[in-house]
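Engineer: Predicted model and sequence follow; I will ask about them next.
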Amino acid sequence: MRVNQVPMLAILMTLLRDPNPTMRLLAATCVTNLYRAEVLADTQVVQELTVTVVPCLVKLFGEPGPTQEGACLVFAILVSDSEPMQQAAADASTIPALVDLVHRTAPSSSTSTNSSTAAQPDTPLGLDGADWYAERTARDRQHEAAFLALAAACAQCEPARRLVLESGVVKAVVKALRHSSAGVRAAAGQCTKSLSRSVKSLRTVLVDEGVAEPLCELLADTNPAVLVTAAAAICNLVLEFAPMKDTIVHHGGIAKLVYLVDWSSPTASPAEIAAVHVNAVWALKNLVYEAKLETKRAVMAALGYSRLHALMRTPNATVREQALNLVRNLVHGGDADVDDVVTGLGADRVVAAVVAALEDAAPGVAVQALYVVVNLAAGNDAHKDLVMRSDAIMRHVVAALGSPAADVQLGAVWAVINLTWPEESEAGTRVAALRAMGVERRLQEMANDQDAKVVDRVKAALMQMQMTLEL
C-alpha cells in the first residue's frame, strides 16, 4: 500500500509541505500520533512517511519560538523506543541539527546554572498544569525540548549515540545538569541516560567530561523527574566500568542512592515515587556488579541487611527483582563475598528469602533467585551445604532443569556444575545426593536440547559428575 492510496494520509502528506510552519507542525503531529497509535502498520507506508516527516521536523527546528519547541517534542515522540526510526533520523542528518539547536538555545553563562539541590519554582517535567509551564522562560523550554529530542534520537541507536558523543555536545549536556530549570536538568539527565547506554569505549567521553559529579548532585534534587533520570544514567555508567564506580563512591553516591530507596515526596505521583525506588535499587545493584569487596561492604554498610531483606519482600515486583539481583551480585566473587551476605542476613534468612523468591509469581524475581543459588553454590563446602540442605531450594533447581525457558535451564545446570566440582572434599557426597534426586537423568534428557549454550553446559555437568564418582 502507498500513502497516496489512503485519502487521509495523502492530505497529511500535502500539508507537510504547506508554506505555513504551524500547519506543517500540526500535520507532522497528526502523522506521529497515528504512527504511535499503530494505526499505520503497513511497512511501505511507514517508510514513505518517515522520509517525509523527519526532514519536515528537522526544518522546523530552525523556526522561532513555539514551533521550534513543538517540532522537537513531536520528533521525540516519533522516534521514541524505535531503533529503525532513530536510524532513519540519523541518516537524515538530524543529529547535527539537534546539536546546533542545543547550543543555540543555551542560556547565557550568567543565568545558566544554579544549585540543583535548592528549591525551585519549577514543577516536575511531565506534570499537568499550564501555569508552571508558562512560568519558565521560552528559551528554557526550547533548551529542554532540544535535549529531549536529542535523548530520543539516540536512545536505542548506537550509530546515533556515536554521532552525538563525537559532536562535542557532551560539554553542554554536563553543564545543563546544573541548570536552574528542573525541566532542563531532567532533559539533560535523559540525554545522559541515552548516551550512557553506549559501548564502553564511547561512555568514556561522558566520564572524561566530568559527568559523575553533577549526576551525584542530582541524586539530591527536589524534582522526581530529575531523580529518575539521574539514577537511571548512573545505572548504565557504573555497569562494567570500574573507574566510574570509584568516582560515584567518592562523590557520596552510595548514601544518596540508599536514601532514594525509600524516598517519598508529597508533590510526586505514585508512579514517580516507584520509578525513583526502582532506579535507586537498580543503580546499587550495578554498583556492586563485579565490584571490589570494599565497594560491596560500603554499599551494605549504608543500606543494611535488614533493609535489603525488606526490599526482597516489597510489594513492587520490579524492586524485588532488582533486590534479588543485588544479592546475586553481592555473593558473586570469592568466599568472603558470600560469607558477608550469609553472616549479614543470617543463614536461615538467606535460605528462606531465596525459597520465597523462587516461588514468586513474578518470573523475573524467580530467575534472579535461581542465580543467587548458582553463586552460593560456587562458594566453599559450607556455602554448598547451605544450598544442599534446603529441600525446597533443591526441588526448585531440579524443576528448573525442565523449564521451557533457556535462561532458567542454564541457571539450574550452572548450579549443578558449581555443586559438583571434583576437587572439593564433599563433592562425591553431593553428586550421590543429586543422582538420588534424579538430576543426572534430567541432564541426560537435556543433552539434545535446541539451545547450544544449554547443551554445552549439560555435557560439562554430566562429565563433571562422572569424574567425581571415579575419583
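Structural biologist: Perfect, thanks for sending it. Numbers count the residues shown, from 1 in each chain.
Engineer: From now on I want contacts and neighbour counts done on CA atoms only, so please keep to that.
Structural biologist: Noted.
Engineer: All the helices of the stretch 201-350 of the chain, residue numbers only.
Structural biologist: Under the criterion DSSP state H, counting those that start in this stretch, helices of the stretch 201-350 of the chain are mapped to 212-218, 224-238, 242-250, 253-261, 270-287, 293-303, 305-311, 317-330, 335-345, 347-358.
Engineer: Kindly compare burial across those and name the winner.
Structural biologist: Neighbour counts (mean count of other Cα atoms under 10 Å) averaged over each of the helices of the stretch 201-350 of the chain peak at helix 224-238, with a mean of 27.
Engineer: Leu73 and Ala145 touch, don't they?
Structural biologist: Yes. Between Leu73 and Ala145 a contact is recorded at 5.9 Å, counting by Cα atoms under 8 Å.
Engineer: Show me what whatever helix or strand Leu163 lives in is packed up against.
Structural biologist: Using DSSP states H and E, Leu163 sits within helix 158-165. The contact analysis (3 or more Cα pairs under 8 Å, 6 or more residues apart in numbering; DSSP states H and E) places helix 158-165 against helix 83-91, helix 94-105, helix 182-195, helix 200-208.
Engineer: ok, back up a step: and of the helices of the stretch 201-350 of the chain, who's closest to Val170?
Structural biologist: Nearest to Val170 among those is helix 212-218 (12.6 Å), distances taken as Cα to Cα.
Engineer: Go ahead and measure how far that closest one is from the middle of the chain.
Structural biologist: In terms of Cα atoms, centre = their mean, to the nearest Å, the centre of helix 212-218 is set 18 Å apart from its chain centre.
Engineer: helices or strands next to it in the packing?
Structural biologist: Going by 3+ Cα pairs under 8 Å, 6+ apart, helix 212-218 lies up against helix 224-238, helix 242-250.
Engineer: 6 Å instead?
Structural biologist: Applying 3 or more Cα pairs under 6 Å, 6 or more residues apart in numbering; DSSP states H and E, we find helix 212-218 packed against no helix or strand.
Engineer: For it, give me every contacting residue.
Structural biologist: Residues from elsewhere that reach helix 212-218 (Cα atoms under 6 Å, 6 or more residues apart in numbering): Ala230, Gly253.
Engineer: Name the residues contacting each of Leu73 and Ala145.
Structural biologist: Common contacts of Leu73 and Ala145, defined by Cα under 6 Å, 6+ apart, are absent altogether.
Engineer: In terms of packing, which of the two has more residues around it?
Structural biologist: Taking other Cα atoms under 10 Å, Leu73 and Ala145 do not tie; Ala145 has more neighbours (29 against 21).
Engineer: got the angle for the host helix or strand of the more buried one vs helix 158-165?
Structural biologist: Using DSSP H and E, Ala145 sits within helix 138-153. Here helix 138-153 runs at an angle of 140 degrees relative to helix 158-165 (axes from the mean of the first three to the mean of the last three Cα atoms, to 10 degrees).
Engineer: Take this one as well and set it beside the first:
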Amino acid sequence: MRAATPILSQLQSLESISEQVASLRALKNELIGHDQRKEAYVTGGIFPILAQVLALRRPGKAAAAESNRSSLSQATSNQGPGETQMSDETACLQAILIAGSLAQGGPTFLEPIFASGILFSLLTILSSADCPSTFSLPILRLLNTIADRLPLQSQEQGSRDTRLADLVLAPEPISALRRIVAQEYTTTRSQTCIELAASLVGKLCTEERHKTALAECGVLDALAVKIASFVVAQGFVLPGAEDHLQEPGALGDIPPPAPKAARLAPILRAVTVIIEQSKWRAEHFLSSPGIVTVFPKQVPGFASVDIKKGPWGSTYLSGSAVPRHHSGNPVDSLLPSVPLAHVKSSPSSANFPPLGHSGSQRRNSHSFPTPFSLAETPAPEEDENSIVPWLLCLIRMEGGMARLMAARLVTVLFRLGLAKKHRVPMFSYLLVPILIRMLDKDFQLPQENGSSEDGLITATQRSKEEAPAVLANLVMDDQELQRHAVEGGALKRLSQLLKETYNPVPESSRPMWYSDGDGPARDPESVPDDCRLGPPGYSPTLCHVMRYRENILKALAALVPFKDEYRKAVCENGVVPYIIDSLKPRPSDAPADAVSMPKNTAADGNPTPTLLAACGAARMLTRSVSVLRTSLIDAGVAQPLFVLIRHPDPEVQIAATAAICNLALDFSPMKEAIISADIIPTLCEHAHSSNIKLTIESLWALKHVVYNTPNDIKMTVVEALGPNWIRQVITQDPSVRRGMDDEIDQASGIAMGRANSAGEQVDILNPMDDLGESAEDFKMTDTMPPSKMSLDMFLPDARRRRRLVLHGNLEQSSQSRQDDIAVQEQTFDLLRNIICGGGANEMIDYLFKVLGQDELLNALASKLRPSTIQLPHRRESPSRALHVPNEILISASAMIIHIAAGLPKHRAVLMSHDELIQSLTNYFNHSHRDVRANCVWVVINLIYEEDQSDREGCRARATRLKSLGVTDMLESLREDSDLDIKERTKTAVHLLNQLLAQ
C-alpha cells in the first residue's frame, strides 16, 4: 500500500481520539487533488474505517461510542466530556470531508461509497434533531458531489440508478430536507445549505414516488415559501396582499425578503422537477401558503352603490348587483404587449393517412416517453395564478440559470393547463427567441465565473445543455410555437449542434501513471465491495455531450410532428445519419476502461436516455411519406430499431416499437423488412408484457403489419398472440373501472374543479366544500400565532394533504383506465385489419374458427351494451349504467363493418345474433361523428347487393332493419352536420327503399 499504509495503520489502532483526529486531518490533506492516492486508500480499506467513525456519531449509538471511548488510552480519559464530544464531532467532520474528497475522484469511487454504508450514517446524522450546523453543509456537499457524478444510464445498468435517490428521499431524510429548506436566510451557511438541499432535490427527483413524497412531506411547500421570499425581495407582492394574511391557507405574515446574494435557480429547478407531469402537484404548489400569501387570488368586488345596509346593521346586495372583475393581473402590466396569435390549423398530418378505417386520434405527438399524459385543455381564464406573469418578468429581468429555470417552470405550468391560452403569443415573441439564443455558439452567461454549481462543466455549458429540453417541452403539440421557433432558425441551429456532438471530445486530463503497470485491480473476487473500485464511467465533458445530444434530439422531434416541410428541412440539413447513429447503444461487451477514453464516435454508442430521444426523433420523421422513402431508407433507420426492440430496458423497447409502428404502414417500403427480419414474434411476445405501454405499442405495430399482408402472415400473428389471450382482452369491460373512478371522483372529489350540485364551478385552489370529514380536519396544523412562521407550517394541512393523495390516486387510476381501453381498442383494430383486403372472407372464417363465432359476436355485442355497476355507497341508487368509451365503440363497430362486407353467410350470422344489430341502433345519433358514420356503413354493407344470388337475403335484412327502426334513424341523419355522414346516409336510404319496394 506504499504511502497509504502508515496512516491506515494509525487509524486502525485507535490509540486516542485526538490522534485519530490528527490522522484524519493528515489523510484529508494528503488526498486532495491526488486521484492515484485516493485509489490506493480505497483499495487499502479507508471506507470501512470512515464508516466506523461516522457510525459512532449516529443517534442511538451513544452506548457504543461510550464503550469505545473507555477502551482508549489514559490520555483520552483525562479529557473532559465536552472535549471528548468536541473530538468526536471533529473526527466525524474530518471523515465527512475525506469522503467528499474521495467522491470528487469520479464515478469509479461511487461503488465503494455505496457498499460501505456511510451514506446511511450521514443521512441518519443529518436527520437527527441534534445535528450540528457544521455537519449539514459538508454532508449536503458530499451528497451533491455524488449526485453530479452518477454514471449515465447504460445498457449494462438496465434501469436508472436510483440508489442515492432512494436513500436521500426516504421519509426521515425528506423531513431533514424540509427543515433545511424551511430555515430563513440568516447566515451565509444557512443560505448555502438551502441552495444545496434544493439542488439535491433537482438532481435526484426523477421517480414518480419521490416526487409525490416530496409534495406530501412538505418540501414543496417549503420551496414555495423560498420563492415567495424572492417575490418579496423583488417587490412583486400583489397590492392588497396584506389584507389576506389571516385568511385560511396563508402564512399569516409576509415572508422576509431573500438576500441579494441568494440564488433563485436551484429553488425553481427543485419545484419544477417535483411538479412536472402532474397537474395535481402543480396545483398543490400554487395553493401552498407561500404562494397564496404573496399572490392571493383576486376576488371580484362590487360597487359601493350595490352594497345595502339592513335595519339591524347587516349588509346585503341589491338585486342589480354585478361583480366587477379586475381588468387584469397587476403583474401583467409590467410585461410588453405582443401581437395576437394566428388561427391555428388542424393538428392532423396530411402525409399520415388513416389506416383502413379512421382510427382513434388520441395519440399525441410526444416524441419521448412520459409517465402520464399531460393536460389537453387549458385552465379557465380566471384560474391562472400570478406566478405565471411573474416568471415571465423574471425571464426578462434575470440572466444565467435563473432565467432558464424560470422558463422551464412557466413552460411546465403551461403544459399542465395552468397558464392562460392567450400566453402563446408572449411565449412566441419573448420566450422562444431567448431559448434559441442559448443555442448560439457565441452565447455566454453574463458574469460567467467559469464553472457551474457542480464544478464539472461551466455554467454556460449547463445552460446550453438544458435549453433544448425546455424548448422541446414548450413547443410540443403547439403549431404556433413550432412555427415561431422554426422561423427563428431553431431547426438549422439544432441540426448543426447535433452534428457537433459527434466531434472528438477534448480531454484536459490524462490517464494516471502507475509505476507497477496498469494500477490497482478493479474487480478481484477476494476484495470486499467497499474496497473495490467501480467502473470509471464517462468523463464530465462526455457526459455533457451525451445529455446535450439527448436534448437536441428531443427539440428536433418536438418541432416536426405536424409539418412535412419541417421534416424535409431536417433532412436537408443533413442530420438524418446522425439521428441513426444516435440509435446505437453502447456495446455491452466494451472493456471497463473504454468509456473513459476520449472517443465520441458512432461505434462508441449512446446511453439509454439518448436512445429514447433518438427513437422519438426517428418516429417523428417517419410520419413523412417522402422522408421515409428517401432519407430514412438511405440512412438505414430500420436496422438499429430492430436491435433496440430487443433492448433490456422496457422504456427503450417502447420507444423503438413506437417508431417501428410508422415503418409498418402500408405505404412504407420497410414493411417487408419487418416481416423478413423476424420482428413479428418479438412484437407478439411484447404484447403479452406486464408493461401496459409496451403492450399498447406492440399491438399498434402489429395492427399496421397485418394490414394488406398475405393471410399466412395474419394467421401467424393470431397464433403467436394466442386465441385465448385475444378472447380474454376483447371480453374485458374497461368501462366498469372508469365508472367506479367517476363515482369516486363525484363522491369524494368535489374539490377537483368540477361543477357542484348547484352547477357552480368549485375552486380547487381554495375549496370550502365539505368532503365528509369533521371540521377539525380543516384546521391548519400550525398552532402558533399567525405572525410567526414555524416548521410545522411547511407540512401540508390535513385538507391539502388528503386532496393531494386523492388526486394522485385518481390520476394513476385514470391512466390505468385509459391504458385498459387502449389495449382493447388496439386489439379490435388488429382484428379489423386482419379481415381487410384480399382474402378477407377466408380470414373471417378463420377468426370465427379460432376465436369461436359465438364468442366473437358476443364480445362485439357486449361492447355496444352499456355496463352496469353496483354503487354500495349510494343507497338511493344501487346501480348505474355506464357509457361505453368512444374508442371502444368506434373500434368494435368498425369490426362489424368489415364482417358485414364479407360473404352473404357472414351477414346472415350478424343479423341472426339476438342483440348485436339491435344494440347498434342505440348509436345512430351518438355525439361522436365516427360512431354515427360507422352505424351507417354497417347498414350499407348489410344490404348491399353484390350479385343477384343474394337479392332475397338483402331484402330480408332490409326488412329486419326496418323493424328495428333503422329507417327512422337514417332519416334523422339526412341533415347531419357532417357532410360525409349525409352522403353515406343518402346511399343507405336509397338501398333500403329500393329493396323494400320490391
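Structural biologist: Cool, the structure landed. Please read all numbers here as calculations on a predicted model, not as lab measurements.
Engineer: Give me the TM-score for this pair.
Structural biologist: After superposition, the two chains reach a TM-score of 0.85 (TM-score structural alignment, normalised by the length of structure 1), with 436 aligned residues with a Cα RMSD of 2.6 Å.
Engineer: Against which helices or strands is the helix holding Ala145 of structure 1 packed?
Structural biologist: Helix 138-153 of structure 1 sits against helix 65-79, helix 94-105, helix 182-195, with contacts defined as 3+ Cα pairs under 6 Å, 6+ apart.
Engineer: Can you say which of those helices is packed in most?
Structural biologist: Mean neighbours per residue, mean count of other Cα under 10 Å, is largest over those for helix 182-195, with a mean of 28.
Engineer: which bit of structure 2 covers it?
Structural biologist: Mapped onto structure 2 using TM-score structural alignment, helix 182-195 of structure 1 covers residues 608-621.
Engineer: Which helix or strand contains the closest residue to Ile46 of structure 2 other than its chain neighbours?
Structural biologist: In space, and not counting its chain neighbours, Ile46 of structure 2 is closest to Leu8: 7.1 Å by Cα to Cα, 6 or more residues apart in numbering. Mapping Leu8 of structure 2 onto the secondary structure by DSSP H and E places it in helix 4-13.
Engineer: ok, and for that helix, which residues are buried?
Structural biologist: Applying a neighbour-count criterion of 16 or more other Cα atoms under 10 Å, one finds Ala4, Ile7, Leu8, Gln10, Leu11 buried in helix 4-13 of structure 2.
Engineer: how about the helices of the stretch 201-350 of structure 1, which one is nearest Ala149 of structure 1?
Structural biologist: So among the helices of the stretch 201-350 of structure 1, helix 224-238 is nearest, using Cα to Cα, at 15.0 Å.
Engineer: Tell me which residue of structure 1 lines up with Ser813 of structure 2.
Structural biologist: Using TM-score structural alignment as the criterion, Ser813 of structure 2 has no counterpart in structure 1.
Engineer: quick check: stretch 120-140 of structure 2 aligns to which part of structure 1?
Structural biologist: Counting by TM-score structural alignment, stretch 120-140 of structure 2 pairs with no residue of structure 1.
Engineer: mind checking the SS state of Leu25 of structure 1?
Structural biologist: When classified by DSSP: H, G, I helix; E, B strand; the rest coil, Leu25 of structure 1 comes out as helix.
Engineer: Not counting sequence-adjacent ones, nearest residue to it?
Structural biologist: Leu25 of structure 1 sits nearest to Ala71 (Cα to Cα, 6+ apart), 6.4 Å away.
Engineer: Now check the one you found against structure 2: what is it aligned to?
Structural biologist: Counting by TM-score structural alignment, the partner of Ala71 of structure 1 is Ala467.
Engineer: Could you do Ala310 of structure 1 as well?
Structural biologist: Match for Ala310 of structure 1 (TM-score structural alignment): Gln728.
Engineer: ok, now Lys59 of structure 1?
Structural biologist: For Lys59 of structure 1, the aligned residue in structure 2 is Arg437 (criterion: TM-score structural alignment).
Engineer: Count the neighbours of its match for me.
Structural biologist: For Arg437 of structure 2, the neighbour count with other Cα under 10 Å is 18.
Engineer: Please tell me how far it sits from Lys568 of structure 2.
Structural biologist: 23 Å (Cα to Cα, to the nearest Å).
Engineer: Also Ser676 of structure 2?
Structural biologist: Counting by Cα to Cα, the gap from Ser676 of structure 2 to Lys568 of structure 2 is 29 Å.
Engineer: do the same with Tyr578 of structure 2
Structural biologist: Distance check for Tyr578 of structure 2 against Lys568 of structure 2: by Cα to Cα, it reads 15 Å.
Engineer: One more: Ser101 of structure 2?
Structural biologist: Computed as Cα to Cα, the Ser101 of structure 2 to Lys568 of structure 2 distance reads 50 Å.
Engineer: So between those two, which is more surrounded?
Structural biologist: The neighbour comparison of Ser101 of structure 2 against Lys568 (other Cα under 10 Å) goes to Ser101, with 21 against 16.
Engineer: which residues of structure 1 does the helix or strand hosting that one align to?
Structural biologist: According to DSSP H and E, Ser101 of structure 2 maps onto helix 81-103. Matched against structure 1 by TM-score structural alignment, helix 81-103 of structure 2 finds no partner residues.
Engineer: Tell me which residues are up against that helix.
Structural biologist: Residues outside helix 81-103 of structure 2 that contact it (Cα under 6 Å, 6+ apart): Val21, Lys28, Leu50, Leu54, Phe109, Leu142.
Engineer: And for stretch 279-292 of structure 1?
Structural biologist: Residues from elsewhere that reach stretch 279-292 of structure 1, judged by Cα under 6 Å, 6+ apart: Ala231, Ala232, Cys235, Val238, Leu239, Leu257, Leu260, Val261, Lys296, Gln322, Leu326, Asn329.
Engineer: how about Trp937 of structure 2, what's its partner in structure 1?
Structural biologist: That one, Trp937 of structure 2, aligns with Trp414 by TM-score structural alignment.
Engineer: element containing its match?
Structural biologist: Assessed by DSSP H and E, Trp414 of structure 1 sits inside helix 406-419.
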